[in-house]
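1. Need the 3D shape of this:
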Amino acid sequence: MSYKKLFQCIGLFACLNLLTACTVTDLDADGNPIIPKDPNAVVSFADFTLSEVADQLWQPKVFPEATQEFTPWESIKSQLDAQQINTKQSFFVRLNGTIDSVNLGKMRGVITLKVGDTNIDLQVGRIIKGNAIRDASKYVLFDDFKNQIRFAQISREFNNRAMASIGEPDTSWVGEKATVIAAITIDQNTISDAVPMQITRGGK
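-> Below is the predicted model:
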């Protein structure tokens, strides 16, 4: 066999190997190849609706964080008494107290929980102000959102899920003992926003 034919055979075998190694790629409706997603790729919130983003964060991460990694109220109370929280900060906290009052409106409502010598107003209702849940969580990061507006709006989705978690409060709750998981924001040594995420009532 001449060298020319030998090289032609080698080339033919190389082409056959390449064709064998190739896989057939499916095409979408526009004729573009469908590239499978990398299972190790980081999920981007940019392509999700806000409700979908909240679904990705609430039950898998934020709610367990609040119920398991909260700051003890006694620690926060001692800092408040010592006037030590002068910058705006948000915390998950567990509160044990008595429901002192339930005042409900069409859009806003407040449950006042008496914890020792402190009355804490817990927001309930369709409109919840502040970003206590978002800012208390270590899992909600600004860089994961495509702009500041979406980062601000995710608080509404978290608040909606918090309200769904606590049930429907009414005046019959007054006087009952309760354990509450809440997100609170403290600004200038004062609780400015508090949102209940779980309320467990324990009787009179």
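2. C-alpha from now on. contacts and neighbour counts both.
-> Will do.
3. What is the neighbour count of Val93?
-> Here the number of neighbours of Val93 (other CA atoms under 10 Å) works out to 25.
4. burial of Lys61, as a residue count?
-> 15.
5. Equivalent analysis for the one 10 residues further on, please.
-> For Thr71, the neighbour count with other CA under 10 Å is 14.
6. Could you pull up the contacting residues of it?
-> Contacts for Thr71 (CA atoms under 8 Å, 6 or more residues apart in numbering) come out as 91-94.
7. Please list the members of those residues that lie in strands.
-> Those of the contacts of Thr71 mapping onto strands are 91-94, per DSSP state E.
8. so which of those is the most crowded?
-> Phe92 (30 neighbours).
9. now it: how far from Leu113?
-> Going from Phe92 to Leu113 by CA to CA, to the nearest Å gives 16 Å.
10. related to what we said a few turns ago, I'd like the contacts of Thr71 laid out as TSV, including distance to Gly105.
-> Converted to TSV, the contacts of Thr71 look like this (distance: CA to CA, whole Å):
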residue	distance to Gly105
Phe91	26
Phe92	26
Val93	25
Arg94	25
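11. please give me the structure for this one as well, since I'd like to look at both together:
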Amino acid sequence: MSLLSCASLLLTACTVVDLDAEGKPIIPPDPDAKASYSNQTPQQVVAQSWDSKVMASAHSQALDWGGLLEKSRSLTPGKSLSVFVKASGEVTAVNRVSEREQNLAMTINGQPVSVQLGPVVRSNAIRDAAGFNFEEFTNQVQFAQLTKALNRQAVKQLPPVDASWQGKTVEALMAVTVRQDGVQEAVALSLKPEAP
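-> The predicted model follows:
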């Protein structure tokens, strides 16, 4: 085999790689690689997954209130679980906890429930109910930032809530964290007052 044909064979076996603006090779993603959000900002993760992962799961997997209580009773003491829940109940109060925190006090199946409305929400319930895993992220900081980004997105979806809601029956889609002794946190994903 001539030197020219050897060189020709080597060149046909090579893959040409594009270079970025700094002259570094742009390596295409491995199609067999494990899914990862580590190279995305929390806002990008939320934009990409809000409808397909969060809301789709919330609508398809939401428990009713009785199912939630049954799940909570099956937990071992000290353990918690975050799930999506769809329930309706009467609004007993709209509370402004601070300048940045508001909640809706509801009675669902005779049980008082405080549903966080934001703008600041202190809960991992949405992230955990939607099934985001720590292993998909770079570190704990990025995982915590995702929680905040998801909570901000949830608050954006909500209608304005004021004192006129008191006494109304509201259908709520929520991410809820429960322990054996009951509901620890509830975050609203959607709220719809029922027609009188």
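12. for the first structure, what spans make up the strands?
-> Under DSSP E, the first structure gives strands at 71-72, 89-104, 109-115, 118-124, 177-187, 190-201.
13. so where is the fifth one in the second structure?
-> So the one you mean is strand 177-187 of the first structure. The aligned range for strand 177-187 of the first structure in the second structure is 169-179, by TM-score structural alignment.
14. what's the answer for the first one, then?
-> The aligned range for strand 71-72 of the first structure in the second structure is 63-64, by TM-score structural alignment.
15. what about the second structure, which of the contacts of Thr71 of the first structure hold up?
-> Among those, the ones still in contact in the second structure (both residues aligned by TM-score structural alignment, their matches' CA atoms under 8 Å) are 91-94.
16. any idea which of these is closest to Asn40 of the first structure?
-> Ranked by distance to Asn40 of the first structure (CA to CA), these are led by Phe92 at 30.7 Å.
17. Show me what the closest one aligns to in the second structure.
-> By TM-score structural alignment, Phe92 of the first structure lines up with Phe84.
18. Would you enumerate the residues in contact with its match?
-> 57-58, 61-63, 126, 129, 173-176 are the contacts of Phe84 of the second structure under CA under 8 Å, 6+ apart.
19. what about it, distance to Thr177 of the second structure?
-> Counting by CA to CA, the gap from Phe84 of the second structure to Thr177 of the second structure is 9 Å.
20. do the same with Glu171 of the second structure
-> Taken as CA to CA, the span from Glu171 of the second structure to Thr177 of the second structure is 18 Å.
21. who's more crowded, the two?
-> Counting neighbours by other CA under 10 Å for Glu171 of the second structure and for Thr177 shows that Thr177 has the greater number, 25 against 16.
22. Who are the contact partners of the more buried one?
-> Taking CA under 8 Å, 6+ apart as the criterion, Thr177 of the second structure is in contact with 80-83, 125, 183-186.
23. any idea which helix is longest in the second structure?
-> In the second structure, taking DSSP state H as the definition, the longest helix is helix 140-157.
24. which residues of the first structure does it align to?
-> Mapped onto the first structure using TM-score structural alignment, helix 140-157 of the second structure covers residues 148-165.
25. which residues are contacting the matching stretch?
-> Residues from elsewhere that reach stretch 148-165 of the first structure, judged by CA under 8 Å, 6+ apart: 50-51, 53-54, 58, 124-126, 128, 130-134, 142, 145, 195-198.
26. hmm, try it at 7 Å
-> 50-51, 54, 124, 128, 131, 133-134, 142, 145, 196-198 (CA atoms under 7 Å, 6 or more residues apart in numbering).
27. export these to a markdown table and tack on neighbour count and distance to Pro169 of the first structure?
-> Written out in a markdown table, the entries for the contacts of stretch 148-165 of the first structure read as follows (neighbours: other CA atoms under 10 Å; distance: CA to CA, whole Å):
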| residue | neighbour count | distance to Pro169 of the first structure |
| --- | --- | --- |
| Leu50 | 20 | 27 |
| Ser51 | 15 | 24 |
| Ala54 | 22 | 24 |
| Val124 | 27 | 8 |
| Ile128 | 21 | 15 |
| Asn131 | 22 | 22 |
| Ile133 | 29 | 20 |
| Arg134 | 24 | 23 |
| Phe142 | 12 | 33 |
| Phe145 | 20 | 33 |
| Pro196 | 25 | 11 |
| Met197 | 25 | 13 |
| Gln198 | 21 | 12 |
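28. No further questions, thank you.
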